[in-house]
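Predicted model, plus sequence, below.
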Amino acid sequence: MPRRPVAPPRAPVTRIAAALALTGALSACNTVVLKPAGDVAQQQGDLVVISTLLMLLIIVPVIGLTLFFAFKYRASNKEANYQPDWDHSTQLELVIWAAPLLIIICLGALTWVSTHLLDPYRTIGRIDPETPISAQAEPLEVDVVALDWKWLFIYPEQGVATVNELVVPTNRPLHFRITASSVMNSFYVPAMAGQIYAMPGMETRLNAVMNRTGDDFIGFSANYSGAGFSGMRFPVRSVDDAGFAAWVADVKDGGEKAAGTLDAPKYLDLEKPSENVPAMHFANVDAKLYGRIVDMCVEPGKMCMSEMMAIDARGGLGKAGIHNVEMLTYDKHGREAALDATRNPDAALTRELAWVRALCEQEAGAVIDNTVVAPADKNSLTGFGLSAPQSLSLAGQNDSQSTPARPSKTSRN
């Protein structure tokens, strides 16, 4: 039987060409983290590079020595010095322990300094390495709300808002206040700064700057938040001051992206889960809306967190408040029925979206008066039917006419 022809070995030139082709493919990768458009992101990128180089000072010699020892003391090398009784070398111990210790000290010092300098809550001190912040510079305020599954950007100074579109001026300090409507999320624009978490009922902050104009930057969610997570991407544009003023004027004048006025009813409709939402512009915004979003009381009649904490600080509502606590749910859509009532007898109950009704005329975001007034009746608390605390003024009532504080609920089907 004739033998099959054996394929000739590949020439080194072919292997080199294949390696170069793979290297060329890697050149198409987006290295925005190491080549960003903002000074804060640039400092963070430099920190990554410096930390990597410091660690390579240990990794490269260890890998090199491992390969060297494996080659030198291979079984076929009869000239290698064989010393089975050797077990200690003071000089070698010093090198093995001193070098990593010095690297750890350098990394620790670098991390400590960078953690304070790049604190997202810390006001930035420079526009770029050559340009410090002037005393007259006012940061642009942007309120960010992570919705299911889209991003809402409110510009309080300009009185406008956008959905899934962020436009900022170049070389001007930026101050972001970040929150979420339902589940935890993460706001991340790699070209501008590191990611910051967005959580319902809480506010995180980010100070940053963009040093280069462009309309090809991308922002997205860096924390999985449900079915529409992959669509939580938005374009980021960095324009000069004149371009930013023109953009604000265009939003106010309306256009193909115009969506009217962003008030509480519009927001409640906007926050409903939806995927791949196109960019939207709002020419006017309710000035108190963001405060109520953070305070979790956009719905009419719903008690704000600040009001609830004020009641708790004054001793609470006793047993009268237990029913309210039982009705609360951290997932605001958790009580909405997933099945039809005919197939699920409890659908009517699961559709109920309940909250604690407000007792006071508390303005969202306002400073609360925590002065504790001694009760007129010092008898023991009896629970349900207990008169409202003397320090609370019920809406539409006089302080002298106190009525029982009964829990109530509001359903939205």
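Received, thanks.

CA atoms for contacts and neighbours, from now on please.
OK.

So what's the residue count around residue 74?
Here the number of neighbours of residue 74 (other CA atoms under 10 Å) works out to 11.

The one 4 residues further on too?
Counted by other CA under 10 Å, the residues lying close to residue 78 total 10.

same question, residue 241
Residues lying near residue 241 (other CA under 10 Å) number 14.

Of all the helix elements in this protein, which one is longest?
Ranked by number of residues, the top helix in the chain under DSSP state H is helix 39-72.

What residues sit buried inside it?
Buried residues in helix 39-72, counted by 16 or more other CA atoms under 10 Å: 39-45, 47, 51, 54.

Could you point out the helix or strand that follows it?
As assigned by DSSP states H and E, the chain's next helix or strand after helix 39-72 is helix 90-117.

Show me what that following helix is packed against.
The contact analysis (3 or more CA pairs under 8 Å, 6 or more residues apart in numbering; DSSP states H and E) places helix 90-117 against helix 39-72.

between the helix it packs on and helix 90-117, how big is the angle?
Relative orientation of helix 39-72 versus helix 90-117 (axes from the mean of the first three to the mean of the last three CA atoms, to 10 degrees): 160 degrees.

coming back round to it: starting at the chain centroid, how far to the longest helix of the chain?
Using CA atoms, centre = their mean, to the nearest Å, the mean C-alpha position of helix 39-72 is found 30 Å from that of the whole chain.

Report how many residues lie close to residue 153.
Using other CA under 10 Å, residue 153 has 23 other residues around it.

returning to what we had before: so which of the buried residues of helix 39-72 comes closest to residue 12?
For residue 12, the closest of the buried residues of helix 39-72 turns out to be residue 54, at 34.3 Å, with distances computed as CA to CA.

And here is the other one:
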Amino acid sequence: MNLMWKARKRLRNIAAIAMGVIAMAALTGCDANLLVFDSKGPVAAEIESLIWISILLCAVIVIPVIGLFAFIVWRYRDKPGNKAPYKPDWSHSTTLETIWWGIPIVIIILLGFFTVRTTYALVEPPKDTKAEPITIQVTSLDWKWLFQYPDLGIATVNYLHIPEDVPIQFVMTSDAAMNSFWVPQLAGQMYTMPGMAMRMWVQADEPGVFSGKGANFSGEYFERMQFNVVSQTESEFNNWVAESKKSTQTLDQAAYAKLSEKNTMGEQTFGSMDQNLFAQIVLKNGGHHHPNNGLDIRGQFPLHGTDSDGADHSGGSADGNHDMSNMNHDMSDKDMHK
């Protein structure tokens, strides 16, 4: 019996170690690189700091609880031949109750404070640069990503180039199922939704190729919604723009209709584009007024509905058609805060 008990104890120890290894692998996502802890820009650095703060605050609870659990299991474990009766002596301690309820409440308050502070700080473009921001319009499709550069007149599919040390404003929507735009080394996630124009700032501090992905289930081939963000020096980026403009492909209504079909494809480059296309995508999916992160999209392109001041910003005409003539795709920081 004693040998059998020892064998069972050894098996339990092995199982505990195996479960610990499996749990660690699950917590790391089985990704040895841990991209969220390898930030390459000021926005991602703020988010990485928030993650570390969250880990440390949670560790204040998790480590003592796990330690106490292990101590209690070991200290009061059943032993072979133990015949002592089970007679627990129940008691109440107001001090202990205050400690194990008070500490989690304080930690939750701290987590909320740091999360709100970081969230509001990231509404504005990075402040450590004087470079003029660049706007990139992002549309998630089945099962691909469309990137439009309204100021440059070019568009790409499933890849994009950005200059280093320059704030990039992504204006995002969806013409398919809702998705989630994520470049772990540059920024956090932001949802793309039909009829909405969501905004997110990023900036790359150095040249490199950063992995981006659709982080939301969106159908049969959602796992193929991946793209590369290529950060380049200013001269390299300008050369890429010049080369892209040489492409004979034009992103017009016919090209977009083919692009929006449910299929997968590789990278594509369009040397010219319809400047009204992004606004039309938002409008056809409802396009109601939606302030995001304290920023008003009024004046960027016509949208259905009215503001709280009662002004009509539908942009519609008497015959129900939308007037795109006043669309302004210049989404600089100055215009965003009018």
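Perfect, I can see it now. Computed from a predicted structure; not experimentally measured.

of all the buried residues of helix 39-72 of structure 1, which comes closest to residue 177 of structure 1?
Proximity of those to residue 177 of structure 1 (CA to CA) peaks at residue 40, which lies at 16.8 Å.

That closest one contacts residue 114, doesn't it?
No: using CA atoms under 8 Å, residue 40 of structure 1 makes no contact with residue 114, being 10.8 Å away.

contacting residues around the residue positioned nearest the centre of structure 2?
Centroid-nearest residue in structure 2: residue 189, 0.5 Å away (criterion: CA atoms, centre = their mean). Taking CA atoms under 8 Å, 6 or more residues apart in numbering as the criterion, residue 189 of structure 2 is in contact with 180-183, 215.

Swap in 6 Å and give it another go.
Going by CA atoms under 6 Å, 6 or more residues apart in numbering, residue 189 of structure 2 touches 181-182.

Which strand or helix spans residue 197 of structure 1?
Secondary structure assigned from DSSP H and E places residue 197 of structure 1 in strand 196-198.

Which positions in that strand come out as buried?
Within strand 196-198 of structure 1, judged by 16+ other CA under 10 Å, the buried ones are 196-198.

Would you mind giving those as CSV with distance to residue 124 of structure 1 added?
Shown next, in CSV, are those (distance: CA to CA, whole Å):
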residue, distance to residue 124 of structure 1
196, 16
197, 19
198, 21
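
For stretch 115-134 of structure 2, give me every contacting residue.
166-168, 201.

try it again with 8 Å
Identification of contacts with stretch 115-134 of structure 2 by CA under 8 Å, 6+ apart yields 42-43, 46-47, 50, 151, 165-169, 200-203, 293-294, 332-333.

go on, stretch 260-279 of structure 1?
With contacts defined as CA under 8 Å, 6+ apart, stretch 260-279 of structure 1 is touched by 147-150, 161-165, 181, 228, 231-232, 254, 257, 281-286, 289, 298-299.

all helices of the stretch 101-250 of structure 2, in order?
For the stretch 101-250 of structure 2, the helices defined by DSSP state H, counting those that start in this stretch occupy 234-245.

To which residue of structure 1 is residue 280 of structure 2 aligned?
Per TM-score structural alignment, the equivalent position to residue 280 of structure 2 in structure 1 is residue 292.

burial count for its match?
Applying other CA under 10 Å, we find 19 residues neighbouring residue 292 of structure 1.

Then residue 177 of structure 1?
Quick note: residue 177 of structure 1 (other CA under 10 Å) scores 20 neighbours.

Do I have it right that it meets residue 143?
Yes: counting by CA under 8 Å, residue 177 of structure 1 sits close enough to residue 143 to count as a contact (4.8 Å).

Distance check, residue 53 of structure 2 against residue 90 of structure 2.
Separation of residue 53 of structure 2 from residue 90 of structure 2 (CA to CA, to the nearest Å) stands at 37 Å.

Next: residue 101 of structure 2.
For residue 101 of structure 2, the distance to residue 90 of structure 2 equals 19 Å [CA to CA].

pretty sure the match of residue 280 of structure 2 is touching residue 365, no?
Yes: using CA under 8 Å, residue 292 of structure 1 is in contact with residue 365, at 7.4 Å.

can you give me the strands for structure 2?
When assigned using DSSP state E, the strands of structure 2 occupy the ranges 134-141, 144-149, 154-157, 159-163, 168-174, 179-182, 190-192, 198-202, 208-214, 226-232, 250-251, 268-270, 272-273.
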